[in-house]
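Trainee: any chance you can model this:
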Amino acid sequence: MGGGSDERHVSLRAAEGVHVHAALRADGALVVEGQLLRPGMPEYEYVVTLPAGQVPALVAALGVAGEGELLPELLRRSEEITPRVHGWLCDLGLRPELWTHLGG
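Mentor: This next block holds a predicted model:
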């Protein structure tokens, strides 16, 4: 286990009004946080967490050399991933955790 400074992150490309950030935490988990801010609609936030034990399966499914290549690959696949992060990971046979919040 490393310190918090070991966290690596990237902002994924997404539709206008959608902000998505992916981070590999020091504990090895992949965390994707999203926020939808669109005029006339309530704010929607989500956090998708792929536990550290499942990250190697994601690396293998994406065909990248190792965890060091994971975030660049996620960035490359932004348009495929950002519309439905949780579903995309589930489609790969993974079991991510999901937290959502809909603002008023």
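
Trainee: rest of the way, CA atoms for contacts and neighbours
Mentor: Will do.

Trainee: distance of residue 8 from residue 55?
Mentor: 14 Å (C-alpha to C-alpha, to the nearest Å).

Trainee: now swap in residue 18 and tell me
Mentor: For residue 18, the distance to residue 55 equals 25 Å [C-alpha to C-alpha].

Trainee: ok, residue 100 next?
Mentor: Going from residue 100 to residue 55 by C-alpha to C-alpha gives 21 Å.

Trainee: neighbour-wise, which of the two wins?
Mentor: residue 55 (19 against 13; other C-alpha atoms under 10 Å).

Trainee: isn't that one up against residue 23?
Mentor: No - using C-alpha atoms under 8 Å, residue 55 makes no contact with residue 23, being 11.8 Å away.

Trainee: which residues are common contacts for these two?
Mentor: residue 30 (C-alpha atoms under 8 Å, 6 or more residues apart in numbering).

Trainee: show me what counts as buried in the strand or helix carrying residue 55.
Mentor: In this structure, residue 55 sits in helix 55-62 according to DSSP states H and E. If you call a residue buried by 16 or more other C-alpha atoms under 10 Å, then helix 55-62 has these buried ones: 55, 58-59, 62.

Trainee: now the other sequence, so there's something to compare against:
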Amino acid sequence: MGQYRLYHTDPLTTDEFASQPVAVQKTWGKDILVKSWGHLTSARVFFRKVHGRVPSGEQVSTLANDKKRLEEARSHLTWQDVTAAFKRGEESNMSRKLSYMP
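Mentor: Below is the predicted model:
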């Protein structure tokens, strides 16, 4: 327990993400595929994997907002697909927070 302060910082760089232990990368990759905060990332990764190009904002929103289609899309992705997108720099919204006890 204790008191903590959280600070928002810039997203992790590609190299910083790649240097994380595999367990950390796997946790992020899996969570993106099941948590609501990962809808947009899942949609972008799926679209690039299937269509081989960067999707438009409208295409991402349409897929992310259709629960049934998004669930189907996510079923075709692995945590490795997600983490590979971060390592290639295709995704970069992985925020880091620093905490400390005063």
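
Trainee: report the TM-score for the pair.
Mentor: Laid over one another, the chains give 0.30 as their TM-score (TM-score structural alignment, normalised by the length of structure 2), with 54 aligned residues with a C-alpha RMSD of 4.0 Å.

Trainee: nearest residue to residue 69 of structure 2 other than its sequence neighbours?
Mentor: Nearest non-adjacent residue to residue 69 of structure 2, counting by C-alpha to C-alpha, 6 or more residues apart in numbering: residue 63, 6.4 Å away.

Trainee: can you give me the strands in structure 1?
Mentor: Ranges of strands in structure 1, per DSSP state E, are 8-12, 18-24, 30-36, 44-50, 97-102.

Trainee: what packs against the first one?
Mentor: To tie it back to what came earlier, the one meant is strand 8-12 of structure 1. For strand 8-12 of structure 1, the packing partners by 3 or more C-alpha pairs under 8 Å, 6 or more residues apart in numbering; DSSP states H and E come out as strand 18-24, helix 70-76.

Trainee: tell me which of the ones you listed is the most buried.
Mentor: Sort these by mean neighbour count, taking mean count of other C-alpha atoms under 10 Å, and strand 18-24 sits at the top with a mean of 20.

Trainee: what's the angle from that one to strand 8-12?
Mentor: If you take axes from the mean of the first three to the mean of the last three C-alpha atoms, to 10 degrees, strand 18-24 of structure 1 sits at 160 degrees to strand 8-12.

Trainee: from the contact counts, what lies against strand 18-24 of structure 1?
Mentor: Counting contacts by 3+ C-alpha pairs under 8 Å, 6+ apart, strand 18-24 of structure 1 packs against strand 8-12, strand 30-36, helix 70-76.

Trainee: out of these, nearest to residue 86 of structure 1?
Mentor: The minimum distance between residue 86 of structure 1 and those falls on strand 30-36, with 9.1 Å, by C-alpha to C-alpha.

Trainee: and the closest one, what does it pack against?
Mentor: Applying 3+ C-alpha pairs under 8 Å, 6+ apart, we find strand 30-36 of structure 1 packed against strand 18-24, strand 44-50.

Trainee: if we go to 10 Å?
Mentor: Taking 3 or more C-alpha pairs under 10 Å, 6 or more residues apart in numbering; DSSP states H and E as contact, the helices and strands that strand 30-36 of structure 1 lies on are strand 8-12, strand 18-24, strand 44-50, helix 85-91, strand 97-102.

Trainee: kind regards, and thank you for your time.
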